[in-house]
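*Asks:* Kindly return the folded structure for what I paste below:
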Amino acid sequence: MGLFDAFKRAAAPLRRFSALSASAPDEELFDDEFQRKLDYLAMVSRRVFSGAMRAERRTKKTGSGVEFADHRDYAPGDDFRYLDWAAYQRFDRLLIRLYEEEEDLSIYFILDTSASMAFGDGEKLRHAKRLAAALAYVGLANLDRIAIVTATDEISGRMQSTRGKARIFRIFRFLGQARAEGPTDLGEAMKTFVAQHKRRGLAVILSDLYDPAGFERGINVLRYNRFEPFVLHLVDAREARPALRGDVRVYDCETGDEREVTVTPKVLERYAEAYGQYLDEIRRFCTSRQVSYFRADVSVPFDELILRVFRRGGFLR
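*Replies:* Next up is the predicted model:
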């Protein structure tokens, strides 16, 4: 990964310039047109998942649901309505029927706000915000519990769990204030996240996955703590072929480390190959561990990406 690391830094001057531009407020990020698209996406999601969604979000708990789960022996005080008389006739035992209990799905949006997300005049971060807001609205429309955190090498911001479509404006405000700055260490940030959130659920990571310690660590922390990761990988095609030529001094926008690099067409070609291999490595890792993965190219409109997520499946449970 040495070549990839070198050109991750090679694009850093562009990212550093972008970070300055990305600090401007995001007043227009969630405008009226955006909100109209949210209603359409929520309607499409109900149509796509009609009839299957509630069955998929059943928990392992037993209670007063409608789907049979198991039997247990009758005990004094149990409700006679749950006695299984067919089992009594067959086994001469009083058995109580147990049912699976349904509960709301908790969806956590983990937004990477490290400095690398400011590349391209902040487009990766803005795109990630739109995707998070759109998916959160779909969740709210389906009565799920939505929480959002921002992450660098720590949990830098946190919006408590909320429900109901009217709460989307609270989400707009929270996301609008997020800024790209600081280093990336999703592994450490996720350790804090799982300590702060005891209720397990779907954990949607929105990140470019430029993590010097390895993109795998943060995903694995979620997996090992019984969250279900869903990776939305923000990519920008401009990063595959940085606009650099000749002898240049580059620096990492997150750490400030400097390096002198001679950029030739051959080097750019090798870098593009390494970049593609890195993207494939992320996809293979997620696939092999049954982690839902979706590559979100910033050149594709957010609503089209959301529809692709619906078609791929794995978001609404």
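
*Asks:* going forward, measure contacts between C-alpha atoms and count neighbours the same way
*Replies:* Fine.

*Asks:* show me where the chain has strands.
*Replies:* Secondary structure of the chain (DSSP state E): strands at 58-63, 67-73, 95-102, 106-112, 145-151, 155-162, 202-207, 228-235, 246-251, 258-263, 292-297.

*Asks:* Dump those strands to TSV, plus mean neighbour count and distance to Leu3.
*Replies:* Formatted as TSV, the strands of the chain follow (neighbours: other CA atoms under 10 Å; distance: least, CA to CA, whole Å):
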stretch	mean neighbour count	distance to Leu3
strand 58-63	14	46
strand 67-73	13	54
strand 95-102	20	49
strand 106-112	26	24
strand 145-151	23	26
strand 155-162	16	30
strand 202-207	24	21
strand 228-235	23	18
strand 246-251	15	14
strand 258-263	14	11
strand 292-297	20	22
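
*Asks:* mind checking which of the ones you listed is nearest Ala10?
*Replies:* Closest approach to Ala10 among the strands of the chain (CA to CA): strand 246-251, 5.4 Å.

*Asks:* Second chain to compare with the first, below:
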Amino acid sequence: YVAGDDFRHLDWKAYLRLNRLILKLFEEEEDLPIYFFVDSSQSMSYGDPSKLDYSRRVAAALCYIGLANLDRVNVISFAEGVKAELPPQRGKGRIFKIFRFLTDLNASGETDAKSSFKTYCTETRRRGLAVVISDFFDSHGFEGALDILRHFRHDIFVIHIASHEEIDPALRGELLLVDAENNTSREITITPSLLAAYKVEFAKYCEAVESYCGKYQLGYVRTTTDFPFEELVLKVFRQGRFLK
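*Replies:* Presented below is the predicted three-dimensional model:
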């Protein structure tokens, strides 16, 4: 003990034994909130089940686990900006409010994750675990968005979702392709060689997201909408980010 220390933390039993004033030292566990950023842009409507439907189930399961662990759970829907947000919820009884929030989400708009995250983080500021559930189809790129979360010192976990139809599309011949988010269209002849080139580029993009996460030691799992979501939740937990 030195002058100025909080005398409320004095260990009086130690004083009786040692005839010295000794402070009790303890480590307080910081209560970090969990932020679930759920991509609800138009491209998330693709697939069967849709990527948004799959995201809802994954988010609901992880939210429930967070609530059961007495974490403060926040849910944010984003596209070109923050579309909707559910303020902090705590305790298992709040899961039904989260269910309703997730059920009401609809897929619309283009994606600008960087702008969305910057707006939300600037207003919220409190660091925590940021879980991003998205297909990462963002014309602005994904790096800037994740850079924002790192700048605000969040612990980050990425759940990268794709549909089987995007990975291995069953397309052939003369087609009019329409962009899922901005509705621009292009007439194109899909040949086996073009399809093979597409698959290579799609794989490269997915690997780029994973490589970024590995570089900055962010949690990362990639999944398809036909993968059992219960197994995905287990994969997330094996990385230890949700464990105190």
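
*Asks:* so what number do they get for TM-score?
*Replies:* After superposition, the two chains reach a TM-score (TM-score structural alignment, normalised by the length of structure 2) of 0.91; 241 aligned residues with a CA RMSD of 2.2 Å.

*Asks:* rewinding a little: Ala87 of structure 1 is nearest to which of the strands of structure 1?
*Replies:* Nearest of the strands of structure 1 (CA to CA): strand 95-102, 6.9 Å.

*Asks:* list the helices and strands that closest one packs on?
*Replies:* Judged by 3 or more CA pairs under 8 Å, 6 or more residues apart in numbering; DSSP states H and E, the packing partners of strand 95-102 of structure 1 are strand 58-63, strand 67-73, helix 85-91.

*Asks:* what does that strand contact?
*Replies:* 54, 57-74, 78, 82-85, 87-88 (CA atoms under 8 Å, 6 or more residues apart in numbering).

*Asks:* got the strands of structure 1 as a markdown table, with distance to Ser45 of structure 1 columns?
*Replies:* Below are these laid out as a markdown table (distance: least, CA to CA, whole Å):
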| stretch | distance to Ser45 of structure 1 |
| --- | --- |
| strand 58-63 | 18 |
| strand 67-73 | 24 |
| strand 95-102 | 20 |
| strand 106-112 | 15 |
| strand 145-151 | 16 |
| strand 155-162 | 20 |
| strand 202-207 | 17 |
| strand 228-235 | 17 |
| strand 246-251 | 43 |
| strand 258-263 | 47 |
| strand 292-297 | 17 |
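
*Asks:* The ones you listed: which one's closest to Asp280 of structure 1?
*Replies:* Distances from Asp280 of structure 1 to each of the strands of structure 1 were compared by CA to CA, and the smallest falls on strand 292-297, at 10.5 Å.

*Asks:* hang on, the earlier thing: want to throw the helices and strands packed on strand 95-102 of structure 1 into JSON lines with distance to Leu268 of structure 1?
*Replies:* JSON lines is the format used below for those (distance: least, CA to CA, whole Å):
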{"stretch": "strand 58-63", "distance to Leu268 of structure 1": "50"}
{"stretch": "strand 67-73", "distance to Leu268 of structure 1": "58"}
{"stretch": "helix 85-91", "distance to Leu268 of structure 1": "72"}
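
*Asks:* Would you tell me which helix is longest in structure 2?
*Replies:* Longest among the helix segments of structure 2 by residue count, using DSSP state H, is helix 192-215.

*Asks:* Next, the contact list for the residue most central in space within structure 2, please.
*Replies:* Central residue of structure 2 (CA atoms, centre = their mean): Val132, 1.6 Å from the mean position. Residues near Val132 of structure 2 by CA under 8 Å, 6+ apart: Phe36, Phe37, Val38, Asp39, Ile156, Phe157, Val158, Ile159.

*Asks:* any idea what it aligns with in structure 1?
*Replies:* Counting by TM-score structural alignment, Val132 of structure 2 lines up with Ile205 in structure 1.

*Asks:* One more: Ala145 of structure 2?
*Replies:* Counting by TM-score structural alignment, the partner of Ala145 of structure 2 is Gly218.

*Asks:* count of residues packed around the nearest residue to that match once chain neighbours are set aside?
*Replies:* Spatial nearest neighbour of Gly218 of structure 1, chain neighbours left out: Gly187 (3.8 Å); criterion: CA to CA, 6 or more residues apart in numbering. As a burial measure, Gly187 of structure 1 scores 23 neighbours (other CA atoms under 10 Å).
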